[in-house]
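K.L.:
dropping a prediction and its sequence here:
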Amino acid sequence: MSDTTPRPSTDLESSPLLAHRNGDEEEAPQNKSFLAALTDPTREMTAGEKLLGAVALIFLVLAATFIGLFSGLKHRISSGETGSTTTITDYITQTSTQTATQTEVFTSTVPQPAPTESPTQGPCLTSECVMLASSMLGYLDTSLDPCEDFVGFATNGWVKANPLPKSKAIWGSFNQVRANNQKVILEILKKPITVKSVEELKKETPEEIAERDNLVKMKTVFDDCLNEDHLDEIGTAPLLDIVDAIRASFPAVYPKSVDAKTQTQSKAAWYSFEELERNARVAVDRILNGETAESSIVKEEEDVEETDFKEKEPSRKTKLTNALAYLHAKGISALFEFNVEGDVGVDPQFQVLSLYQSSTGLPAKPYYDEVSIVEVYEEVVATLLSELLPKSLLSDASLLVESSPDSSLWPPFPSWPSPGPKTPEGDEFPAPESSRSNLVKKLAHQVVVFETALARAGADPEDIFDPTKAYNPTPFEDVELGIDLARYVSAFAPRNFPSKIIVTSPSFVKKVNKLVANTDDHVLQSYFLVRAAFKHANLLGPKVEVRLAGEKLTSVLRGTKLGAEVDREEVCAGHLDSVVGHLVGAEFIKTQFPGDSKVKGERIIFGIIDAFKERLKTIGWMDDASRKKAIAKAEAITPKIGYPLYPNHKSPIALRNYYARSPVNSGDFFEDVVRATESDLAKSWQAALGNKRNVDIWEMNAHTVNAYFSPPDNEIVFPSGILQPPFFNAEWPGYLSYGSFGAVAAHELAHAFDSTGSKYDDKGFFRDWWSNSTVKAFEERANCIAEQYSKFYVVGPDGKQVHVNGNLTNGENIGDFGLRFAWKAWKASLEGQKEEKILPGLPYTAEQMFFLSFGRIWASTASPAQAVAGVRTDPHSPNQFRIEGTLRNFPQFAETFNCPKGSRMNPKERCELW
């Protein structure tokens, strides 16, 4: 940070982010360390207090001494001083569960690298430092050589002490921070609201009334979610309301009969759902009695011309329009979906519609090629349809015909075998005991065939993240989706009707139109119902069959134990975030985001920006003109830290008004969540579309454990939720703060110049702003990183290797390379200051502790199935490769740990970028 140029507040506001709970504007007193409280008391201590203080101090010194002796002994043993050898395992093949196949095992007599320099300061003996030292020791496995297996060296102690919970697919430092943040919220939710007398209520201020209303709203949602007995009692009823609406908006028409010779349908060859429900059960009874199926059919439409019949039915385009508008309003992704975001080609702050492909039931294309996964998926889809469709609906074998999606999009699965015995007329018909089951299976198969084709039609994830492929502005009237698009958009009541749409994948639009045109109505309707079930099944009771079916699929995809007990409070806290997330965040920051955290966090962020600007001045592959623009972009980046300013988290009234459109009713948990989804969507379409972006709105809640960079807005955002241990603490030594939170901040900054961010200028415009030679040099280095990470792999539950997609993860990997700016910023922060104190019992330099701090934030364990799912769907590399890949390419790491040339962590060839 420059000494001469003051920076604006990170949230572009003049007042502090946090007000004190009592409304005082005075600066809050700083919390003193334990040792400081002894040496500088605020009052005269009694003799007893002095004695206790002396005893406590002696205890801390002894504890630190024993920690040091133990760690030193363990360090000498592991470093080879006893003459033993160390077996090193090649962790490049490991999964996050440390269970991967060992492809390279060898012995080493290389001693553990000694500190590169002796610490100049004595150990920090405050209670915070002692506990922190103990925590750091708990992460380490000093039996390993950090130059060969730094991942294991820095995290194996934690992994061994934190086995994967049965109900979890992944567990790591991020999860622990989320759990700790939830505990803060749970304490608030469990605390009863103070009962006041009538006189006291009359004296309440508007702010106090709003505060109580907000707490009641939070507690109502949370308590309703916890009431699983009630959720089980009402069963699928809330979801069936949505099912009925879908069936009403998209009434499926089934073939009555098909002429075996001509394969043509008679003029009265179609049943509506109402007809089916009226006739199906009668048809079964008559066939069982040896009568023909035709004799059971009501003939009202027999003498009606086919054209007259069709005129009474809504057109397919109208039905699709109605169904998709309804589904999307409920937050249910089907066929495609829209998002409101900046127009990066014309005005990044002007919000327009962007068209994306929909999500699918299986999380990635490769899953649709795995027979075992597809078999489970079809079983789950069959269960859902059996639970959601009327019992009388699927009772006649003649009602289903084979669906044949365009084979050029995806090879359809083989036809199912004949469903059962034949009628006296020779028509195939299942036995009554299994007719519905077999027909539901066939319908489920058709749905999966359709969805498989839909998945294949979609663009690959790396193309969606690439603006050169995904930014395709198209006039509104030229976007063809097989629906009445104007009517669809009008359903969301935007105040400004769009004149164009950003189409992220034009080829997908063409393919999906062709696919839908060649798919039967009953298959489409069933697909819609399945999408609704997958979206909302987790809102149902734990014993409801629809929810159990969804959990079965999840357990297979993520490798969790089916039926494992889950922490319901944790689940409900997650749902609370989606309904009233800003209320939760407002409560969180009252106690978990003190003013000194904001100041220290800002100092780290600004220091990293300055370090990056200095580095830009010396990069050889960037020409002067491009360098000047890059520095201007770095200077223009807006850091935001703490919490969003809209809605105003300091105003209970503003928060209450924000959620006024999504009322909460006791006992209506399912409906409350759906209403919140509808409200959020309405705010986006009605307030944002066609307007300038509200810069005070964030994409995350205040208590979220995450951070992000927004290319159109050129801003990096850090919610207070991530400014918690082990990422950050205002009292920590700098080498820990910069190695952990500094790494997060540097990662987000580097995103501004990664394979995607580098395509946006300092104002957020998507355009070419680097010279051709600089772009070429950048791409060469980015490709080196992509190729390097593509050699990493995890091992799945079947023992097969699944390689990281270096192209998909390229932007995030480049972001992790920002660690070197955190390093430079930390070093710059020490200029003119005394050396920072070291933690007791840890025989490592401050430089080594910087890297250990970085390693521990990525400590995690995961099931093999989840490791595979992450590689296929996540733009981030698996955590172990985020550590190894970053540090192998960072020369200062090898220098700090004295790693010999050619060792795993000091390779002969590196990828160089920043």
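P.N.:
Thanks, I have it. Numbers count the residues shown, from 1 in each chain.

K.L.:
drop to CA atoms for contacts and neighbour counts, all remaining ones
P.N.:
Noted.

K.L.:
for the residue lying closest to S860 once chain neighbours are set aside, what are its contacts?
P.N.:
Nearest non-adjacent residue to S860, counting by Cα to Cα, 6 or more residues apart in numbering: G172, 3.8 Å away. Going by Cα atoms under 8 Å, 6 or more residues apart in numbering, G172 touches 858-861.

K.L.:
take this one as well and set it beside the first:
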Amino acid sequence: MKRTSTTRQATAAAFALALAGCATSQTATTPAATSSTTATPPPTAASVPGRSIVLADIDRSVSPCEDFYRFSGGNWLKNNPVPAYATRWGPRNLLGDRTQATLRRILEEAAANTSAPKGSNLQKVGDFYASGMDSVGLEKAGLKYLQPELNWIAAVKDLKTLQAEIARQQTLGTGAFFRAGVGPDRKQSTVYAVNMSQGGLGMPDRDYYLKDDARSKAVRTAYVTYMTNTFKLMGDSEATAAKKAAAVLRLETRLAQASKDRVALRDPNASYNKMTLAEANKQFPNLGLPTLLAQNGLGAAKEVIVGQPEFFAEVSNLLKQEPLSDIKTYLAWQLVSSVPSALPKSYSDEAFRFSQVTSGAKQQSVRWKRMQAATDGTLGEAFGQLYVDKAFSPEAKAKALQMVANIKESMAEHIQTNTWMSDATKQEALKKLNALRVKIGYPDKWKDYSALNISRESYLKNVLAARQWNYQQNVKKFGGPIDRTEWSMTPPTINAYYNPPMNEIVFPAGYLQPPFFDPEADDAVNYGAIGGVMGHEMTHGFDDQGRQYDSEGNLRDWWTKEDGEQFTQRAGVVGKQYSAFSPLDSVYVNGKLTMGENLADFAGLTIVYGALQKQLQKQYGSGPRPVIDGFTPEQRFFLSWAQLRRSNIRPEALRQQILTDPHSPDQYRTIGPLMNMPQFYQAFGCQQGQKMVRPDAERAVIW
């Protein structure tokens, strides 16, 4: 479950990956639910107190068979409104606050240590954070440290110097026009390739530029206001600032019209267009690709993989057709809007006012939280080592690895017993599963930051230096062996991911904490919580996108024609179900955009349920299984799954999620899979006709 930020300050590592997606329980004496159809514990099983299922959060006025989302966490939803500084609120946020407190202590200790050896990780972490917290210094500096980059843009006088500046902005990570970086060749995963992908938009999605509904118009208006006010802060008059904002909007609208939508971008084959550098230069002559790549350390590249040729053709035309002054204004905007937190407070205030319209946030996050996130994103492995020492034990890692092994075994059994897949496809699937790499907690090989210079002089200088260093770290991989030790998330990250070209699943230490993972909790709770995440990431390798990659991470069709058609048909049932979910009036989930995540939820939960049953069989054989807090292991499994997905979200943020996020809203991630699982019906005694039970003819079955 990789949930990405809306920021445009993406690192080259994140780009490479994109190319490839707690409270104490109370003892209860009442039955699991008030419904007469609810299963009751076997009379021979002893009831004992448990951990991690929060009984007070359960709304027993709701039947689990009518709305399991409300049953499992209705009281929590009522009692936990979204704080002013957040746009959504759930267990992940609570764990995030706890993790941030730990990281803050580490960072403040590092910042206070002014005698750390120069060049050491401790010095760099301390100076980066301290420079970011120096609000007085930021106000005093104004645009002083950004001015050299603005001067580079101002000096552009023709197409040749424009091409050189676009190349420079690639190294600065501003997001201007497109993204170019190094990642595994998706059809030859043993070598690195230069990948190019569409970009260049300042609003969260292309549709905000193209649609004329009231919501899109309001976002566009707010964006123009944001740009106008920022240009005024940079010294322009009201009239000049408004003219510049209009120019940027016009250019970005052109880019939006040429951009593929998010559903189209999910097709990995359509985004794989390998061509020689000479061919690319002929198709997109005004980009100056040979010069751009040579300038940025990729002069040895003879081929490029172009994600969206039509988009790059339009960029090439735009660079020739649009007034040079407007293009320079666009580049300046892309630069300044990529670093608002490194400029005086008035700049970040303007950026926040625009984000309020798109996300509904009421209050800007406090400075130290923003700087903690920035330090994690820039030097995450440097101080992540300290975090691991404090928050992640070897015992926790061993337990997590054992769970993954059990889930992998369950997945193998589901493949082998699959009734609609041929033996030939099964063998390829098992081969891919057996080749799956598992990374838990933290890297075996830490990043080397020795070439990155960080000081307390200027936070903005540090940010730009870190971006350039990160870009160089990415491009220098070209021509070398594939680095399979690399991580695309830092140890404190509360998330996980599957990487198709590497055929790997990765679980940072930040995720492996209560309430998602507790080595002391009973198996049913852990399998329903972090186990559900493990199964989700594992089965991403077999969702509608992941299934197109083979055991070695190559984009290759290893399915028989009949099996591929069967899968597509079954996945279509899932898409239809989710497209019918409507969290807001006239707003529906996009079943095509969320297909991969929905399939991973479906398959993952089924696989993990099987793994739990194997674990229970090892522990208890055919004997009685413990009832804890009044719930059977199966009931605790589903409750654990649901309680970790409860969340409140602002309507604005929910609308933006529906438009841009490949994950369905949490309420549907919770109930969507369960509505198709006979195991859930049996656990809670649900009957046909109840809302959580789909008729057999409408039920989705993947694995």
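P.N.:
That came through, no problem. Just so it is clear, the structure is predicted and the values come from calculations on it, not from any experiment.

K.L.:
re the thing from before, can you tell me which residue in structure 2 aligns to the residue nearest to S860 of structure 1?
P.N.:
In structure 2, the residue paired with G172 of structure 1 is G90, using TM-score structural alignment.

K.L.:
likewise V216 of structure 1?
P.N.:
Under the alignment (TM-score structural alignment), V216 of structure 1 maps onto Q123 of structure 2.

K.L.:
mean deviation of the helix or strand containing its match from structure 1?
P.N.:
Assigned by DSSP states H and E, Q123 of structure 2 falls within helix 121-133. Compared with structure 1 after fitting, helix 121-133 of structure 2 deviates on average by 2.1 Å (mean Cα distance after the TM-score superposition for structure 1).

K.L.:
what stretch of structure 1 does the next helix or strand after that helix fall on?
P.N.:
The C-terminal neighbour of helix 121-133 of structure 2 among helices and strands, as given by DSSP H and E, is helix 135-141. On structure 1, the counterpart of helix 135-141 of structure 2 by TM-score structural alignment is residues 228-234.

K.L.:
buried set for the matching stretch?
P.N.:
Neighbour-count burial for stretch 228-234 of structure 1 flags 228, 230-231 (criterion: 16 or more other Cα atoms under 10 Å).

K.L.:
nearest to L439 of structure 1, of these?
P.N.:
L231 (29.6 Å; Cα to Cα).

K.L.:
starting at the chain centroid, how far to the lengthiest strand in structure 1?
P.N.:
As assigned by DSSP state E, the longest strand anywhere in structure 1 is strand 347-357. What separates the centre of strand 347-357 of structure 1 from the centre of its chain is 21 Å, taken as Cα atoms, centre = their mean, to the nearest Å.

K.L.:
for it, packing partners?
P.N.:
Applying 3 or more Cα pairs under 8 Å, 6 or more residues apart in numbering; DSSP states H and E, we find strand 347-357 of structure 1 packed against strand 336-343, strand 500-503.

K.L.:
out of those strands, nearest to D754 of structure 1?
P.N.:
Checking those against D754 of structure 1 by Cα to Cα gives strand 336-343 as the closest, at 19.5 Å.

K.L.:
tell me where the stretch 251-400 of structure 2 has strands.
P.N.:
Here the stretch 251-400 of structure 2 has its strands, by DSSP state E, counting those that start in this stretch, at 273-276, 303-306.

K.L.:
need the winner for burial among those strands.
P.N.:
strand 303-306 (a mean of 21; mean count of other Cα atoms under 10 Å).
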